[in-house]
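Student: Below is the sequence, then the predicted model.
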Amino acid sequence: MEMLVGLLKTMRPKQWTKNLVLFAGILFSNNLFNVDLLKLSIVGFILFCIFSGNVYIVNDIVDRKKDQSHPKKCNRPIASGKVSVIQAILFLCISIVFSFYTAYQMNLLFFVVGLFYFILVTFYSFILKHVVLLDVMTISIGFILRAVAGVVLIDVAISPWLLLCTFLLSLFLGLHKRKSEMALMKSGHKTTRKILEEYTPDLLNDMLHIVTSSTVMAYSLYTFTAGHSIIMMSTIPFVIYGIFRYQYIVHKKGMGENPELVLLSDKPLIVDIMLWAVSCIVILYFI
């Protein structure tokens, strides 16, 4: 039982909130109440959680020696010895075969997108995370692939606004993550991210200014051209508040290095996201 718990922790369940992007396709294609398609989307979400979890297992196996000398990462199951390398590799092989076989049986395009996502994120873990600018852009592409996977799984048209807003918002989160990590490093905290040496506070601030304004503008343009466009514009304040609230949390509470924890712990932000989602559902499905 301890081994299974350790393997589950290695798959980073707190990171699985990122895979909720898969539901964007079914929400904005007006199919949220189609039971069959909703079931497909839920299974797709679970599979992407397994895909991403498998990458973390690979990463922890390779980095176990480095993690053992880190003050926090040394407590990870593989680095601490709670899960042996052989156990992790065996579980990884079973998990990869099961998840990709299931994806292939469900939908060929979904399988291809999932496989490309797995390869990209694995490539990021070993190479791209050490390349300036490409590190944060690769993370954003990963979010786009999640959105595309949710769309191809239920066979609906891909909205360019869905992809653009997803890319910009994830880039916004990624840049804030780098900014927070840099602040922690300058305050004396140890870090294993050498890529931070390639960034400066001014550079990150300039990029954040561009991305933040672009995110708001892209979503606003989406509401202008979407169905029920005038009413959909009423959801813009939720997006602006959410962005401002996140920036407040980053600057005042110093939580930007863990965006997944922010989304799970900050009550005002959680309420804002829920109000935005409910508003979109009411407007798209009942008005």
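Tutor: Received, thanks.
Student: contacts, neighbours, all on C-alpha from now
Tutor: Noted.
Student: list the contacts for V239?
Tutor: Neighbouring residues of V239 by CA atoms under 8 Å, 6 or more residues apart in numbering: 216, 276.
Student: repeat for the one 10 residues further on
Tutor: Remark: with contacts taken as CA under 8 Å, 6+ apart, I249 is in contact with 255-256, 262.
Student: Among those, which one is most surrounded by other residues?
Tutor: When the contacts of I249 are compared by neighbour count (other CA atoms under 10 Å), G256 ends up highest, at 26 neighbours.
Student: Included below, for side-by-side comparison, is a second structure:
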Amino acid sequence: MGFLSIKEGESFIQKTIDHIILLRPAHWVKNLFLFIPLFFAGEMLNLQKIYQVSIGWCAFSLAASSIYILNDIKDIESDRIHPEKRFRPLPAGKVSVIHAIILMSMSLIGSFIISYTLSLKFLFIVSLYLILNIFYSFGLKDISILDILILSAGFNLRIKAGGVAADIGVSEWLMIMVFLLALLMAIAKRRDDLLIKANTGKDMRKSIGGYNLDFMNVSLALVSAIIIVAYLMYTLSPEVEHRFGTYRLYYTGLFVVAGIMRYLQITYVDKNSGSPTKILYRDRFLQITLLLWLLSFYFLIYFPDIHIFDQ
């Protein structure tokens, strides 16, 4: 009996882990974009606003998880032939569709409740994110170009949600750069789908028919160049210089260029751009570059009177 109890306990733990994996908590890192308005506004030391955005992060993470589950339910058959997605709980048969629907509903309800406690405006943004992604799941993701634009727009909604949660205005510069960065990652992800198609002969998604490697390569180069130019224009703009009290923000452009070049290297040389989240978790070069960018930007906007680079 004791042996059976241990076996049952291990089975329960494994099932719990499978249900947690279905929520994709590793992808909740994307929702850290909610904190970006706080960072750029110079309010990262404001504990009250950090608390409010943290609550918003929880709401957005639950909303995103409900969409992940919806996608997994809808794509369960196509995921079974994908070299990586076939190991997910639903296509692998580790979690039943009924349990997935229950978990999706609980996540959705939890997101609505938490969002409502923040404000009706925050709830509206979360609802808009959900509606957009539901339409994406049920057809829009099959339309090439539109599919990557919708994915990118989702990050803009995260930025707006963070601004609403912290009661901070979001500049047009920030919206543009976040959209472009998300677009770069979405293009690289679709390019990876093309490589999988070339190796297996199977389409991983319907929209892939509207792309080829030449188009994706040109798009990556185009968006990368626009990101760098837009970022430098942002750091050199009189409005930003006046707001932060320093003209030195362009120094941080070094890390932006380095980060984009590394991401392009991963895409073109390593041919491993399928999951931006996995890249962020695993690639030390990108992690260090991001950390140095954050530290340099933090130093320049929070301590603008220290002129260590002056002659």
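Tutor: Noted; the coordinates are in hand. On a predicted model such as this, the values are computed, not experimentally measured, just so you know.
Student: TM-score for these two?
Tutor: In this superposition the chains share a TM-score of 0.94, using TM-score structural alignment, normalised by the length of the first structure; 287 aligned residues with a CA RMSD of 1.7 Å.
Student: follow-up on the earlier one: out of the contacts of I249 of the first structure, which ones does the second structure keep as well?
Tutor: Among the contacts of I249 of the first structure, the contacts conserved in the second structure (both residues aligned by TM-score structural alignment, their matches' CA atoms under 8 Å) are 255-256.
Student: export the contacts of I249 of the first structure to JSON lines and tack on secondary structure and distance to M233 of the first structure?
Tutor: Converted to JSON lines, those look like this (DSSP: H, G, I helix; E, B strand; the rest coil; distance: CA to CA, whole Å):
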{"residue": "M255", "secondary structure": "coil", "distance to M233 of the first structure": "30"}
{"residue": "G256", "secondary structure": "coil", "distance to M233 of the first structure": "28"}
{"residue": "V262", "secondary structure": "helix", "distance to M233 of the first structure": "26"}
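Student: Show the subsequent helix or strand relative to the strand or helix carrying A153 of the second structure.
Tutor: Assigned by DSSP states H and E, A153 of the second structure belongs to helix 146-166. Note on helix 146-166 of the second structure: by DSSP H and E, the next helix or strand toward the C-terminus is helix 172-200.
Student: Run the angle between the following helix or strand past that following helix and helix 172-200 for me.
Tutor: From helix 172-200 of the second structure onward toward the C-terminus, using DSSP H and E, the following helix or strand is helix 213-236. Helix 213-236 of the second structure runs at 160 degrees relative to helix 172-200, counting by axes from the mean of the first three to the mean of the last three CA atoms, to 10 degrees.
Student: Downstream of helix 213-236 of the second structure, the next helix or strand is which one?
Tutor: Beyond helix 213-236 of the second structure toward the C-terminal end (DSSP H and E), the next one is helix 238-244.
Student: Show me what that next one is packed up against.
Tutor: Helices and strands touching helix 238-244 of the second structure, by 3 or more CA pairs under 8 Å, 6 or more residues apart in numbering; DSSP states H and E: there are none.
Student: Show me which residues of it are buried.
Tutor: Using 16 or more other CA atoms under 10 Å as the burial criterion, the residues of helix 238-244 of the second structure that qualify are 240-241, 244.
Student: just stretch 229-237 of the first structure next, same as before
Tutor: Those would be 229, 231-236, for stretch 229-237 of the first structure by 16+ other CA under 10 Å.
Student: taking the residues you listed one by one, which sit in helices?
Tutor: 229, 231-232, 236 (DSSP state H).
Student: Next, format these as JSON lines and append distance to L27 of the first structure.
Tutor: As requested, these are exported to JSON lines (distance: CA to CA, whole Å):
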{"residue": "S229", "distance to L27 of the first structure": "16"}
{"residue": "I231", "distance to L27 of the first structure": "17"}
{"residue": "M232", "distance to L27 of the first structure": "14"}
{"residue": "I236", "distance to L27 of the first structure": "17"}
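Student: quick check, nearest of those to Y124 of the first structure?
Tutor: Closest approach to Y124 of the first structure among these (CA to CA): I236, at 33.1 Å.
Student: related to what we said a few turns ago, just put the buried residues of stretch 229-237 of the first structure in a markdown table and tack on distance to F111 of the first structure.
Tutor: Formatted as a markdown table, the entries for those read as follows, by distance: CA to CA, whole Å:
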| residue | distance to F111 of the first structure |
| --- | --- |
| S229 | 34 |
| I231 | 37 |
| M232 | 33 |
| M233 | 35 |
| S234 | 37 |
| T235 | 34 |
| I236 | 34 |
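Student: Check these and tell me the two furthest apart.
Tutor: Top of the distance list for those (CA to CA): S229 and I236, 11.3 Å.
Student: secondary structure element for the corresponding residue of the first structure for I266 of the second structure?
Tutor: Structural alignment (TM-score structural alignment) places I266 of the second structure against I249 in the first structure. Assessed by DSSP H and E, I249 of the first structure sits inside helix 236-253.
Student: That helix vs the second structure, average offset?
Tutor: Helix 236-253 of the first structure, aligned to the second structure and superposed, deviates on average by 0.8 Å (mean CA distance after the TM-score superposition for the first structure).
Student: So V95 of the second structure, which state does it fall into?
Tutor: Following DSSP: H, G, I helix; E, B strand; the rest coil, we place V95 of the second structure in the coil state.
Student: How about it, nearest residue that isn't a chain neighbour?
Tutor: P89 (5.4 Å; CA to CA, 6 or more residues apart in numbering).
Student: if I read this right, the one you found contacts L23, doesn't it?
Tutor: No: contact criterion CA atoms under 8 Å: P89 of the second structure and L23 do not qualify, at 10.0 Å.
Student: What residues in the second structure pair up with stretch 117-128 of the first structure?
Tutor: Aligned by TM-score structural alignment, stretch 117-128 of the first structure falls on residues 129-140 of the second structure.
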